[in-house]
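In: coordinates only, no sequence provided:
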């Protein structure tokens, strides 16, 4: 049996899934790997496109009818939230065109919750790597960025108007639930899949050098120092297991979003 597995080419995902993708976790099936930005995986998962897939927590209300949330392998944390960037110090959102990495990403949902009634005039969904150059050259008034952009945005001459992760943490006291791992119901046993992912995470931490070539090959020309920062920030205790705090963070995000009419309601996540 071959299962389809999709995750991003970002360093945290390739680090976490190196062992699983390379047949180093005992007792697993073969995997057909797809590397794609989260906006692509969010959309494909809505069609049941992958057996195991990394998606945004914000997309779960449209996916939990066909997928089970795994308690490990995802991206949650503190100090790792999305940033809203501009070329200056301020932006009038109500008159702005804002580039976002996906309309069902956690980043976009956090921005909508933060903005309240001051929603952007226009939203453009563009590939993640085009956002900062697009803001810098004036195609967009502001850009919503994730991942390694928090380390590299000053190189583009950009300013962070708000750190949405910091806002979320101050408002809720909870970590930011960014990316989740899902297993397709009826195809993959979630408990078994969770054991595979936990073992892949364990091997990643036990021998970080083993995945180095693989991670750098997919790192979109990031220098090694930025790759190391990225992994250190996004691969943490919540990657090994959500725990009570991780589940509380995800339920708080989706509960607030449903209460604001931004997403359909969901039930308990475990």
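Out: On my side now, so go ahead. It should be emphasised that the depicted structure is a prediction, and the values quoted were computed from it without experimental measurement.
In: from here on, just use CA atoms for contacts and neighbour counts.
Out: Noted.
In: now residue 97. Nearest residue, chain neighbours left out?
Out: residue 122 (4.6 Å; C-alpha to C-alpha, 6 or more residues apart in numbering).
In: is it true that the one you found touches residue 100?
Out: No. Residue 122 is beyond contact range of residue 100, at 10.4 Å (criterion: C-alpha atoms under 8 Å).
In: higher neighbour count, these two?
Out: Using other C-alpha atoms under 10 Å as the criterion, residue 122 and residue 100 rank with residue 100 on top: 26 against 14.
In: which residue ranges of the stretch 1-150 of the chain form helices?
Out: For the stretch 1-150 of the chain, the helices defined by DSSP state H, counting those that start in this stretch occupy 11-21, 38-46, 106-115, 128-136, 149-152.
In: by contact count, what packs against the third one?
Out: Read that as helix 106-115. strand 142-145, helix 164-172, strand 176-184 (3 or more C-alpha pairs under 8 Å, 6 or more residues apart in numbering; DSSP states H and E).
In: residues touching residue 177, list them.
Out: Neighbour list for residue 177: 57, 75, 76, 77, 106, 246, 249, 250, 253 [criterion: C-alpha atoms under 8 Å, 6 or more residues apart in numbering].
In: second structure follows, compare the two:
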């Protein structure tokens, strides 16, 4: 079975057992390591592997062809994207100013749009898409007025002497009471989604039961990340929603995507397809 997921510690931790033939009855995997922007694009073009990790924000574009697998993804609390600035600033200071984002097809971007509309409805910021690794230096050097960052930047932005204006995960939770949906596992609808769910869930369980087993695999792909940062990354993004979306998880996804569709950030789609 062909699968694509990122080299980030949470994905390699979750899929270690499945990728190494440790799940009884599961097929051999052909793994492609790809950042989520790449898998989002592959899925939208219909050119991707049978199973992929994509952003929940990309799901409306592919829901007719891919089923949402209710485990293996990334949702949670206290794990949202951050808006960073150089120096102390208020949200109103960003009206009409330039904000760097890593993608316009991401949950982070959706949350930023929701937040900006609430905070500065009269004059929204100008969006500049920029590679993730360039955003914090660009904010530090004054090339943009603020930056939207994700993943390990939560743990490293202080190294650039930057300030956190807003934790959009906290903002979303206060606004909705729901966890924040980040990354989704999808599978082509021609496959047996129940079997894939069973295998992925077993891989999650194995990861938790044998945390030392995946350590070398995680660090091999951790892109020069320190062990402490990699472990913090796993602790933040691998949680009960990784094992099972459950009602709260599905409600969070439905709330995020229905709101995005209402505001024309994503195309309208049949919400019931998220559960089938």
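Out: Arrived safely, thanks for sending. In this text, all values refer to a predicted model and were calculated from it rather than measured experimentally.
In: just give the TM-score of the two.
Out: Between these two chains, after superposing, the TM-score reads 0.94 (TM-score structural alignment, normalised by the length of structure 1); 266 aligned residues with a C-alpha RMSD of 1.4 Å.
In: which of the contacts of residue 177 of structure 1 still touch in structure 2?
Out: With both residues aligned by TM-score structural alignment, their matches' C-alpha atoms under 8 Å, the contacts of the contacts of residue 177 of structure 1 that structure 2 also has are 57, 75, 76, 77, 106, 246, 249, 250, 253.
In: for residue 171 of structure 2, which non-adjacent residue is spatially closest?
Out: Residue nearest to residue 171 of structure 2 in three dimensions, not counting chain neighbours: residue 115, with 7.9 Å by C-alpha to C-alpha, 6+ apart.
In: ah, wrong one, I meant residue 225 of structure 2
Out: Excluding its sequence neighbours, the residue lying closest to residue 225 of structure 2 (C-alpha to C-alpha, 6+ apart) is residue 219, at 7.7 Å.
In: now for whatever residue of structure 1 lines up with that neighbour, how many residues are close by?
Out: Per TM-score structural alignment, the equivalent position to residue 219 of structure 2 in structure 1 is residue 216. Residue 216 of structure 1 has 19 neighbours, counted by other C-alpha under 10 Å.
In: so who does residue 216 of structure 1 touch?
Out: Contacts for residue 216 of structure 1 (C-alpha under 8 Å, 6+ apart) come out as 11, 222, 224, 227.
In: now swap in residue 160 of structure 2 and tell me
Out: Counting by C-alpha under 8 Å, 6+ apart, residue 160 of structure 2 makes contact with 136, 137, 140.
In: tell me the spacing between it and residue 75 of structure 2.
Out: Using C-alpha to C-alpha, to the nearest Å, residue 160 of structure 2 is found at 27 Å from residue 75 of structure 2.
In: centre of the chain to the strand or helix carrying the match of residue 219 of structure 2, how far?
Out: According to DSSP states H and E, residue 216 of structure 1 maps onto helix 212-217. Relative to its chain's centre, helix 212-217 of structure 1 lies at 19 Å (C-alpha atoms, centre = their mean, to the nearest Å).
In: next structured bit after that helix?
Out: Using DSSP H and E, the helix or strand that directly follows helix 212-217 of structure 1 along the chain is helix 224-234.
In: mean distance, that following helix to its aligned residues in structure 2?
Out: Here the mean offset of helix 224-234 of structure 1 against structure 2 after fitting is 1.0 Å, by mean C-alpha distance after the TM-score superposition for structure 1.
In: residues in structure 2 aligned with the very next helix or strand once past that helix?
Out: Downstream of helix 224-234 of structure 1, the next assigned helix or strand under DSSP H and E is helix 237-240. Residues 240-243 of structure 2 are matched to helix 237-240 of structure 1 when aligned by TM-score structural alignment.
In: what is the neighbour count of the nearest residue to residue 17 of structure 1 once chain neighbours are set aside?
Out: Spatial nearest neighbour of residue 17 of structure 1, excluding adjacent residues (C-alpha to C-alpha, 6+ apart): residue 200 at 6.0 Å. Neighbourhood size, residue 200 of structure 1 [other C-alpha under 10 Å]: 26.
In: what do we get in structure 2 for residue 200 of structure 1?
Out: Looks like residue 200 of structure 1 aligns to residue 203 there (TM-score structural alignment).
In: helix/strand/coil for its match?
Out: What DSSP: H, G, I helix; E, B strand; the rest coil gives for residue 203 of structure 2 is helix.
In: list the contacts of it.
Out: Residues near residue 203 of structure 2 by C-alpha under 8 Å, 6+ apart: 14, 15, 16, 17, 18, 23.
In: mind doing that once more with 10 Å?
Out: Residue 203 of structure 2 sits next to 13-23, 26, 72, 197, 209, 243 when contact means C-alpha atoms under 10 Å, 6 or more residues apart in numbering.
In: any of those residues buried? List them.
Out: Among those, those buried by neighbour count (16 or more other C-alpha atoms under 10 Å) are 13, 14, 15, 16, 17, 18, 19, 23, 26, 72, 197, 243.
In: ok, back up a step: out of the helices and strands packed on helix 106-115 of structure 1, deepest packed?
Out: Ranked by mean neighbour count, these are led by strand 142-145 with a mean of 28 (mean count of other C-alpha atoms under 10 Å).
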